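Participant: sequence-free structure coming up:
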């Protein structure tokens, strides 16, 4: 019998297992929206009851979110092959394996317990570096700034909604101050989502809860004047560059959901910002 790795993660950090499992499940499908054999390997090696997430619609949502972030990072690297990418709250993400560049510096940032787990599956390289720190701690920006330089792309996927509003504002201000003109990709959740988390299909299976309610991502432009929203999508209004290459079954599903205009889908947005 194969020995599996025991894990010990903080309350919020445990949520990283949801998108990890989502990618692994998706990758095994005959027509996947996203192919991620590395996620399959990691899930198979971890001692955790992933079956609690089986069949949940949120798994598909997490895959579509990841796929859009992949598109944004790919577009950035196509324009800036030696640009710097920073994964905020990287968890056990494998975006580098999917879209990383042989020229672009890449930083994987997360809390110490997550980085300890991540080091069981990934190693630092001359271009790829793990940083053990809280995103609210200014010190991590020194490590990123000491690299070869920008332009910079910051991907904060399924991270910032779990912080308090003041903490999110601090993070945005910190990035804007240290890395002027950087791109920041993040997700936001409105009150229809944050107020009903106890009934959420996936979050109801864990203890973590989102703290930051954002009804309109334009709120961020008020915090940081000069910030521009380059894109803001719901899962049912994905850009054609992604939607048109999804499996036909997914395209049909998203069309049906769009017609229903469900608050849980309308209030969850995937945003790409240009910081001042």
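Facilitator: Nice, I can see it. Worth saying up front: this structure is predicted, and the values here are computed from it rather than measured.

Participant: can we go C-alpha only for contacts and neighbour counts from here?
Facilitator: Noted.

Participant: Without its sequence neighbours, what residue ends up closest to residue 237?
Facilitator: Spatial nearest neighbour of residue 237, chain neighbours left out: residue 258 (7.7 Å); criterion: CA to CA, 6 or more residues apart in numbering.

Participant: so after the helix or strand hosting the one you found, what's the next helix or strand?
Facilitator: Using DSSP states H and E, residue 258 maps to helix 248-260. Later in the chain than helix 248-260, the nearest helix or strand by DSSP H and E is helix 263-266.

Participant: And for that next one, what's in contact with it?
Facilitator: Here helix 263-266 makes contact (CA atoms under 8 Å, 6 or more residues apart in numbering) with 192-193, 234-236.

Participant: if we go to 6 Å?
Facilitator: Residues from elsewhere that reach helix 263-266 (CA atoms under 6 Å, 6 or more residues apart in numbering): residue 193.

Participant: tell me which residues in it are buried?
Facilitator: Within helix 263-266, the residues that qualify as buried are 264-266, counting by 16 or more other CA atoms under 10 Å.

Participant: now those residues in JSON lines, with distance to residue 209?
Facilitator: Converted to JSON lines, these look like this (distance: CA to CA, whole Å):
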{"residue": "264", "distance to residue 209": "15"}
{"residue": "265", "distance to residue 209": "18"}
{"residue": "266", "distance to residue 209": "19"}
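
Participant: Residue 181: which of these is nearest?
Facilitator: For residue 181, the closest of the buried residues of helix 263-266 turns out to be residue 266, at 28.6 Å, with distances computed as CA to CA.

Participant: Going along the chain, name the strands of the stretch 51-200 of the chain.
Facilitator: Remark: strands assigned in the stretch 51-200 of the chain by DSSP state E, counting those that start in this stretch are 84-88, 106-110, 128-132, 152-156, 183-189.

Participant: tilt between the fourth one and strand 106-110?
Facilitator: By that I understand strand 152-156. Per axes from the mean of the first three to the mean of the last three CA atoms, to 10 degrees, the angle that strand 152-156 makes with strand 106-110 is 30 degrees.

Participant: measure residue 11 to residue 203 for me?
Facilitator: Distance check for residue 11 against residue 203: by CA to CA, to the nearest Å, it reads 11 Å.

Participant: neighbour-wise, which of these two wins?
Facilitator: Here residue 11 and residue 203 are compared on neighbour count by other CA atoms under 10 Å; more neighbours surround residue 203, at 18 against 11.

Participant: how close does the more buried one get to residue 25?
Facilitator: As defined by CA to CA, residue 203 lies at a distance of 18 Å from residue 25.

Participant: How about the secondary structure of residue 14?
Facilitator: Here residue 14 is recorded as helix under DSSP: H, G, I helix; E, B strand; the rest coil.

Participant: And for the residue nearest to residue 237, the neighbour number?
Facilitator: 16.

Participant: right, and it touches residue 234 too?
Facilitator: No: proximity of residue 258 to residue 234 does not meet the contact threshold set by CA atoms under 6 Å, at 9.4 Å.

Participant: Quick check: the gap between residue 132 and residue 7.
Facilitator: When residue 132 is compared with residue 7 (using CA to CA), they lie 17 Å apart.

Participant: Neighbours of residue 49, how many?
Facilitator: The local packing count at residue 49 equals 7, with neighbours defined by other CA under 10 Å.

Participant: and the comparison structure, right after this:
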């Protein structure tokens, strides 16, 4: 039935909240992102079990990381002729529709049940769906990078739900399969381990430079504090936390680069 709302299972709250945050921001006057596809998805979903506060700390963090990663990927795409983007833990992400992807081969990877839910919303597109876990050894097998194409890996709102050994395994897999790839993801401070919106964070990191210790083939390019964006909308307590050295880096966005094989010692 055309007017029937699509059900989002209760276990998918972590999928729904980022989608709703982007949709609500799009409807906001002078919103920092425009995501018409998220608005469309939200209008088709049964949201009776969910509440999203557009001014909450978690929502502002989602918007900050979305904006920063969108902008950084757009910069890379503007400097290359062709690219391959692999979106790990894609959930209900709509980045493909937000940025210019004319010369991009795009892959969305998530667990089989999430990919099925995603297909209900997305329908038939040029996106390649991979219904696997990032811990499966085979998840890179079907990804065609081509000769000389830029490769971008996104793991937004994902890696903190895995233990450090699993995170290391994922980064090692990326470094092995995608030389010179750019990797974007977010991290939390160890203080926030075992905390989260609806699922516990299992991994955190204090010094982002220590990410390079997880594999000798990766190097840190840049990091951003999520509190560096949308300062004017932050409650006063959050503004104070974003100033204090001990708390301003509680949640960060990371850009790693896989080194060229010839440059690895």
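Facilitator: Structure's in. What do you need? Just so you know, these numbers come straight off a predicted model, no measurement behind them.

Participant: what residues does the helix holding residue 258 of the first structure touch?
Facilitator: Residues outside helix 248-260 of the first structure that contact it (CA under 6 Å, 6+ apart): residue 236.

Participant: check which helix or strand covers the closest residue to residue 190 of the first structure other than its chain neighbours.
Facilitator: Among residues not flanking residue 190 of the first structure along the chain, residue 215 sits closest, at 4.3 Å (CA to CA, 6+ apart). Taking DSSP H and E as the definition, residue 215 of the first structure sits outside all helices and strands.

Participant: returning to that earlier point: looking at residue 132 and residue 7 of the first structure, which has the bigger crowd around it?
Facilitator: Neighbour count, other CA under 10 Å: between residue 132 of the first structure and residue 7, residue 132 has more, with 16 against 13.

Participant: Pull the contacting residues for the more buried one.
Facilitator: With contacts defined as CA under 6 Å, 6+ apart, residue 132 of the first structure is in contact with 110-112, 115.

Participant: now residue 229 of the first structure
Facilitator: Taking CA under 6 Å, 6+ apart, we find residue 229 of the first structure in contact with residue 273.

Participant: Translate it into the numbering of the second structure.
Facilitator: The alignment partner of residue 229 of the first structure in the second structure, by TM-score structural alignment, is residue 220.

Participant: ok but that match is inside a strand, no?
Facilitator: Yes: membership of residue 220 of the second structure in a strand is supported by three-state DSSP.

Participant: At the geometric centre of the second structure, which residue sits there?
Facilitator: Of all residues in the second structure, the one closest to the mean position by CA atoms, centre = their mean is residue 156, 1.6 Å from it.

Participant: need the helices for the stretch 1-150 of the first structure, in chain order.
Facilitator: All helices of the stretch 1-150 of the first structure, identified by DSSP state H, counting those that start in this stretch, fall at 17-27, 37-45, 57-79, 95-99, 112-118, 139-145.

Participant: Onto which residues of the second structure does the fourth one map?
Facilitator: Helix 95-99 of the first structure corresponds to residues 95-99 of the second structure when matched by TM-score structural alignment.

Participant: Can you get me the centre-to-centre distance for that stretch and its chain?
Facilitator: In this view, stretch 95-99 of the second structure has its centroid 12 Å away from the chain centroid, taken as CA atoms, centre = their mean, to the nearest Å.

Participant: from memory residue 223 of the second structure sits against residue 256, does it?
Facilitator: No: here residue 223 of the second structure lies out of contact with residue 256, judged by CA under 6 Å, at a distance of 8.8 Å.

Participant: So for the two, which sits in the more crowded spot?
Facilitator: Applying other CA under 10 Å to residue 223 of the second structure and residue 256 shows that residue 256 carries more neighbours, namely 21 against 18.

Participant: Please report the distance of the more buried one from residue 125 of the second structure.
Facilitator: 29 Å.

Participant: One more: residue 24 of the second structure?
Facilitator: As judged by CA to CA, residue 24 of the second structure and residue 125 of the second structure stand 24 Å apart.

Participant: Looking at the two, which is more packed in?
Facilitator: Counting neighbours by other CA under 10 Å for residue 24 of the second structure and for residue 125 shows that residue 24 has the greater number, 20 against 8.

Participant: for that one, what are its contacts?
Facilitator: Shown here is residue 24 of the second structure, which makes no contacts under the criterion CA under 6 Å, 6+ apart.

Participant: try 10 Å this time
Facilitator: For residue 24 of the second structure, the set of contacting residues under the criterion of CA atoms under 10 Å, 6 or more residues apart in numbering consists of 18, 31, 33-35, 38-39, 42, 52-54.

Participant: again, but for residue 3 of the second structure
Facilitator: The neighbours of residue 3 of the second structure, taking CA under 10 Å, 6+ apart as the test, are residue 44.

Participant: Would you check that the residue nearest to the centre of the second structure makes contact with residue 92?
Facilitator: No: the pair formed by residue 156 of the second structure and residue 92 falls short of the contact definition of CA atoms under 10 Å, at 11.5 Å.

Participant: Aligned against the second structure, show me the partner of residue 15 of the first structure.
Facilitator: Structural correspondence for residue 15 of the first structure with respect to the second structure (TM-score structural alignment): residue 14.

Participant: Give me the nearest residue to residue 140 of the second structure, chain neighbours excluded.
Facilitator: For residue 140 of the second structure, ignoring the flanking residues on the chain, the nearest one in space by CA to CA, 6+ apart is residue 177 at 7.0 Å.

Participant: just the buried members of the contacts of residue 24 of the second structure?
Facilitator: 18, 33-35, 38-39, 42, 54.

Participant: Would you mind measuring from the nearest residue to residue 93 of the first structure once chain neighbours are set aside to residue 95 of the first structure?
Facilitator: Among residues not flanking residue 93 of the first structure along the chain, residue 20 sits closest, at 6.9 Å (CA to CA, 6+ apart). Taken as CA to CA, the spacing of residue 20 of the first structure relative to residue 95 of the first structure amounts to 11 Å.

Participant: Which one of these two is surrounded by more residues?
Facilitator: Counting neighbours by other CA under 10 Å for residue 20 of the first structure and for residue 95 shows that residue 20 has the greater number, 25 against 17.

Participant: Please name the residues that touch the more buried one.
Facilitator: So, once contact is read as CA under 10 Å, 6+ apart, residue 20 of the first structure ends up touching 26, 36, 38-40, 42-43, 50, 59, 62-63, 91-94.

Participant: Also residue 109 of the first structure?
Facilitator: The contact partners of residue 109 of the first structure, taken as CA under 10 Å, 6+ apart, are 86-91, 115, 129-135, 140, 144, 156.
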